[in-house]
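Undergrad: Make a model of this:
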Amino acid sequence: MNNRVFSAGYRYWVFSLLAVGVFLRVMHYLGDRALWMDEAKLALNFVQPPTWSIFQPLLNNQIAPVGFLLIEQFAVGWLGVSEAALRFYPLVAGVASVFLIYKLANKIFGAWVGLMALGIFSVSHWAIYYAAEVKQYSSDMMVALILYVVAAYALDKWNTTRWLILTAAGIIGVWLSHPATFVLAGIGIGIGVQSIARKQWSNVARLGISAVIWLGSFAFGLYATSTIGSGATAAGSATFSHMTEVAWTSTFAPFPPMSLSDTRWYWAAFFRVFNHPLGFATQGLAAFLFLTGIVHLWSRNCLWLGLLVLPMLVALLASALHLYPFSSRLLIFLVPGTIIIIAAGIETLRQLAWDKCRPVWFLAIGVLLLQPVWGAFSNAAHKIPYDRENIRAVLEHINQFKSTDDRIYVYARAGSAFRYYRSQFAFSEDNIIWGNSIRSSWDVYLGDINRIRCFNRVWLVFSHVETNKAGVDEERYLLHSLDKNGQQLDTVKASGASGYLYRFDPDTSSESCDSITLTGQK
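TA: Okay, the predicted model is just below:
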């Protein structure tokens, strides 16, 4: 009777948590938030001529796996150009991950670990957020989980058929997710070491063949979206590579660590993972449970501990070689495995404290999950969950109230989102003033101000505003400068975006107001 009651209660919690995970992701998707800068940069490859095709580099210096791009291209062709179409595959990947993490954790580590891993993942902030983001990060999680599930299936009864299935999954996986290579490396190393210890040389040979095939598939997938063979973009690619190296410098592991500062980098990076991409406000408690889970699994299931931890170590090695940043969203593929280990740590504490210190266990779980649960449901309650840079609302206001001769100044970092949405409005190219990169020099910044003042009425559009190297908020500084010679007539504010209407008395006879300036500068 007790077993039947437990089974019924357990199934209730599983179904409830599955429903919660799906509900939170679908609510985010249905909120239809506007694309922010990074999303728009990728989306323009599918909606702005010339659209992307295989064996061509992506516009706007974007990087994404070729399989993900092909699916996005198909979705836009099938469903039409819209945020819903672009986010459909990330949603599918996010929802699938909810079911996959339970299947994996339950199969490998048992019912309680499966239930707790499902509960944590269902309300995980970044797992929910990326389930409706026009980026490949949701796919990264799903692919990692699929590879683990296939590996678990193969390890149940290792034979030629299951080895071939695992190999095929890896071939497809690296086309859908770049960090799938780290997951496959962890799987290959873990199973390979076990096979060597057991002197199963045929398994070692098979894994060697799989590794070569996976690397070949990954290399071909990179080639399909690279600038190799495209002389016109070679210089731009080199410049972008340099800019990327500079931007991500702090995320590359110092190796070998030669100073106390280098050592602190590893300590800080370890705890940062529990905030982003894992989404815990209490990083210390999450880290403690993670380490507890490692100790628990070391004696219970060392092979699977290795399979879950090794991808993190391989990614860290790639970071030390300056091949892959060890930071935030780029580590989203580690979320499922890390959550499973944390769930194992929670289960260990439950076993130790259930009889004598049960309130302590409930308190620890409450502290760990209070912020994720509250954040997940409070975001779902918003009209637009996870609203970030709503430039669409700003442009709707401008389109409603602008006059025929009004000009529109587009702040440099708002350019990609503006280009994505401009087709929805009657904004003439001749009326657009494209802002230059204000960060490059103060002369360019002052040039933008002078160009704006050459017109009678100008709408200013801002989003993704940051401070420059001098610590100056560019939007505030620009508005402050324009207030000296112009009159602000209208203001529209939205989440992460804003618009302003100014009126000037321009001197069109001045040298700064020549014909090139009047048509704007793209």
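Undergrad: all contacts plus neighbour counts: C-alpha atoms, from now on.
TA: Fine.
Undergrad: Now for L305: which residues touch it?
TA: Going by CA atoms under 8 Å, 6 or more residues apart in numbering, L305 touches I294, L297, W298, I341.
Undergrad: Helices of the stretch 301-450 of the chain, start to end?
TA: Secondary structure of the stretch 301-450 of the chain, counting by DSSP state H, counting those that start in this stretch: helices at 302-320, 335-353, 358-381, 391-401, 415-421, 442-452.
Undergrad: what separates the fourth one from the chain centre, distance-wise?
TA: If I follow you right, that is helix 391-401. Remark: helix 391-401 is offset 27 Å from the chain centroid, using CA atoms, centre = their mean, to the nearest Å.
Undergrad: Please apply the same query to the longest one.
TA: Taking the mean of its C-alpha atoms, helix 358-381 sits 23 Å from the chain's own mean (CA atoms, centre = their mean).
Undergrad: Can you point out the buried residues in that helix?
TA: W361, A364, L368, L369, Q371, P372, V373, G375, A376, F377, N379, A380 (16 or more other CA atoms under 10 Å).
Undergrad: And the second one, how close does it get to L289?
TA: Separation of A364 from L289 (CA to CA, to the nearest Å): 10 Å.
Undergrad: ditto for the last one
TA: With distances defined as CA to CA, the gap from A380 to L289 amounts to 28 Å.
Undergrad: doesn't S327 make contact with V273?
TA: Yes - contact criterion CA atoms under 8 Å: V273 and S327 qualify, at 7.4 Å.
Undergrad: For these two, indicate the residue with more neighbours.
TA: Neighbours of V273 and S327, each counted by other CA atoms under 10 Å, are more numerous for V273; the result is 23 against 20.
Undergrad: the inter-axis angle of the helix ranked longest in the chain versus helix 358-381?
TA: As assigned by DSSP state H, the longest helix anywhere in the chain is helix 2-30. Here the directions of helix 2-30 and helix 358-381 differ by 30 degrees (axes from the mean of the first three to the mean of the last three CA atoms, to 10 degrees).
Undergrad: one more, for comparison:
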Amino acid sequence: MPFPLKSALKDKFSYYLFLLIIVLGVFLRLYHYFINRSLWLDEGYLASSLLNFNFQQLLTKPLDYQQKAPIGFLLIVKLFLNIFGHNEYGLRIVPLLSGLLSILIFIPVTKYFLKRTGILVAMAILCISPAFIYHSVEIKQYSTELLCSILSFYLFIKYRTLNGFKEIIIWSLGGSITLWFSFSAIFILGGIGLGLSIYYLIKKQWNILFKSLIPFIIWLISFILLFVFFINKTPDAEWVVNWFRFYGDFMPLPPKSVLDLSWFFTSFYRMLDYPMGLLWNFVESGTQTHFYTPFIKMPFLPFILLGAGIYFSFKKSLQNFNVLVFPLLLVLLASGLELYPLTERFWLFLTPIFMLLIGIGLDCLIRSKPLKIIIVFLLLISLVIQSFQSITNSATFYKHKKSYQKESFDMINKEFKAGDAVYVYWNELPGFKVYSNLKKYKFNAIEGQDFRWNSKNLAEYNAKLDSDFKKIKNNKRVWVIFNNKFLSNVGDPISMPKWYYENKNLPAANLKTELSKIGKFIKTSNTADVSVYLYQITNQPNKINP
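TA: Down below sits the predicted model:
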């Protein structure tokens, strides 16, 4: 899997620019890995099972908090945890290695599909775009799924000719194993298989069609076994489907209105932002949104290049066109059937297709060298600035996922005194349980109960909340920590129970009001997602001398 030769990139400058892009991609991933940012709540949900389950339990038990992840991913992360110990670096090593391998394996993929400018642009998007960097150090499966997509295209390039028995075996086993590390690989491999089969039928290439059925059937058998023994045991809960349906993340099938048709523009527009990083989001535009806001973020350029890439891919090679387009068609069909949502991270595994199509469009559409330089600059300027900002100001790096759980728990641990109590509100318990496993704090926290579902109104809720507070009334001080960003629990219907979410005082203001009945407020620490309050207990029960 050698780097592109200088002849492929035409000149020495392009070659050294290519090497610089690779170095930047590796550096950015390692940098964010070693700064060791706090796990955010969604990472904590999956980390809970990885930290507490053994290998057998990962194979046989449903994951905590209704999480789902490919069994191969879970087992290899657990292996690294056993090697490196229970810490954040051990949790994140598999996503990091997936991110680094994605860069290396994408090199021969770009060499096959693209020319000089396309190679540089596709590699730059993968190496420097913030989303790819972010997910390379997130303890979720998305970085590994991206790797599996790239690996699927690499296997196609390497073994598509099926000249010998060895190639058939390697392609069959490679695709079959990939499925166990990535749920989404079925779309990529299925699309490749379907696209190639249709191509061979059109071209009447019967010999290679029949030979290619061997790996395709073996992939299908592998997926069936995976589905029967693992995926089918943890079916999607109805609340998950309702959640994505509510936010419009499923493709309308069929589109029945102008609003339905607008889904395609909106979804692909958002995809250009996250995960591709191509929209001009490097300038803060304030909180007010105008009708023209989407248009000043320069979506036209990537849209035009995508369209050109589809056209020229079809014109130049029907085989390559089928291989790139059919996986996308399968995903859209699955989304229309409400089997796969299309939003943010769920696009990640498809991005190699978009990067290649943009590269093809750029290679074939723009002939003038000066114009090409301008186009490349306009296309990549946003992701370069955003990645630079991720180092100079890490708080802005995907700030909607930025968490300060670790910092908040560490602060309490540092300032905790004898006679103190720590009370964790129910919506911060997942994060606390994970970090208490990782860090071994010197305090034992009182775990708040979720009284929402057995209360009819706020008064009844507060009466039950008081039963929690009785556990801290004998202490001198109490540290109270709660999550002010994630106000529901896994599996909750949206905005239910109604009385809880219609009340603007819940949970923060109400919690502070109730605490003021037993204590005096001393200090606070507020972050983007976690708030900590310290109270001096004043309303202590009278002690009865024996």
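Undergrad: if we can go back for a sec, let me know which of the helices of the stretch 301-450 of structure 1 is the nearest to V47 of structure 1.
TA: Among the helices of the stretch 301-450 of structure 1, the nearest to V47 of structure 1 by CA to CA is helix 415-421 (7.7 Å).
Undergrad: Which parts of the stretch 101-250 of structure 2 are helices?
TA: 116-128, 130-135, 142-159, 165-179, 185-203, 206-229, 238-246.
Undergrad: Among those, which comes closest to K512 of structure 2?
TA: It is, among the helices of the stretch 101-250 of structure 2 and with distance given as CA to CA, helix 238-246, at 30.2 Å.
Undergrad: Show me what secondary structure element comes after that closest one.
TA: helix 258-273 (DSSP states H and E).
Undergrad: Can you tell me what E133 of structure 1 aligns to in structure 2?
TA: Aligned by TM-score structural alignment, E133 of structure 1 pairs with E138 of structure 2.
Undergrad: Hmm, its match is touching P95, no?
TA: Yes - look at E138 of structure 2 against P95 with CA under 8 Å: they come within range, at 6.5 Å.
Undergrad: so who does L478 of structure 1 touch?
TA: L478 of structure 1 makes contact with I449, according to CA under 8 Å, 6+ apart.
Undergrad: and if you look at the one 10 residues further on?
TA: Contact criterion CA under 8 Å, 6+ apart gives Y500, L501, Y502, R503 as the residues in contact with Q488 of structure 1.
Undergrad: which of those residues show up in structure 2 as well?
TA: Contacts conserved in structure 2 for those, counting by both residues aligned by TM-score structural alignment, their matches' CA atoms under 8 Å: Y500, L501, Y502, R503.
Undergrad: what would the contacts of Q488 of structure 1 look like in JSON lines with secondary structure, distance to K103 of structure 1 and neighbour count?
TA: Shown next, in JSON lines, are the contacts of Q488 of structure 1 (DSSP: H, G, I helix; E, B strand; the rest coil; distance: CA to CA, whole Å; neighbours: other CA atoms under 10 Å):
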{"residue": "Y500", "secondary structure": "strand", "distance to K103 of structure 1": "51", "neighbour count": "20"}
{"residue": "L501", "secondary structure": "strand", "distance to K103 of structure 1": "55", "neighbour count": "23"}
{"residue": "Y502", "secondary structure": "strand", "distance to K103 of structure 1": "58", "neighbour count": "24"}
{"residue": "R503", "secondary structure": "strand", "distance to K103 of structure 1": "61", "neighbour count": "21"}
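Undergrad: any idea how far the match of E133 of structure 1 lies from W206 of structure 2?
TA: Counting by CA to CA, the gap from E138 of structure 2 to W206 of structure 2 is 45 Å.
Undergrad: So for those two, which residue has more residues nearby?
TA: Shown here are E138 of structure 2 and W206; by other CA under 10 Å, E138 has more neighbours (24 against 13).
Undergrad: In structure 2, which residues correspond to stretch 174-187 of structure 1?
TA: Under TM-score structural alignment, the match for stretch 174-187 of structure 1 is residues 179-192.
Undergrad: Next, the distance between the ends of the matching stretch.
TA: Using CA to CA, the two ends of stretch 179-192 of structure 2 sit 14 Å apart.
Undergrad: Show residues contacting that stretch.
TA: Contacts of stretch 179-192 of structure 2 (CA under 8 Å, 6+ apart): 69-73, 141, 144-145, 148-149, 152, 156, 175, 178, 216, 219, 222-223, 226, 322-331, 349.
Undergrad: Just the buried ones out of the residues you listed, please.
TA: Buried among those by 16+ other CA under 10 Å: 69-73, 141, 144-145, 148-149, 152, 156, 175, 178, 216, 219, 222-223, 226, 322-328, 330-331, 349.
Undergrad: Closest one of the contacts of Q488 of structure 1 to A238 of structure 1?
TA: Of all the contacts of Q488 of structure 1, Y500 has the smallest distance to A238 of structure 1: 37.1 Å, by CA to CA.
Undergrad: who's in contact with the closest residue to that closest one other than its chain neighbours?
TA: Nearest residue to Y500 of structure 1, sequence neighbours excluded (CA to CA, 6 or more residues apart in numbering): T491, at 4.6 Å. T491 of structure 1 makes contact with S498, G499, Y500, L501 under the criterion CA under 8 Å, 6+ apart.
Undergrad: Only the buried residues of the longest helix of structure 1, if you could.
TA: For helix 2-30 of structure 1, the neighbour count (16+ other CA under 10 Å) marks 14, 17-18, 20-29 as buried.
Undergrad: tilt between it and helix 111-122?
TA: On the basis of the same axes, to 10 degrees, helix 2-30 of structure 1 is oriented at 20 degrees to helix 111-122.
Undergrad: now for helix 2-30 of structure 1, which elements pack on it?
TA: Where contact means 3 or more CA pairs under 8 Å, 6 or more residues apart in numbering; DSSP states H and E, helix 2-30 of structure 1 is packed against helix 88-109, helix 111-122, helix 125-129, helix 358-381.
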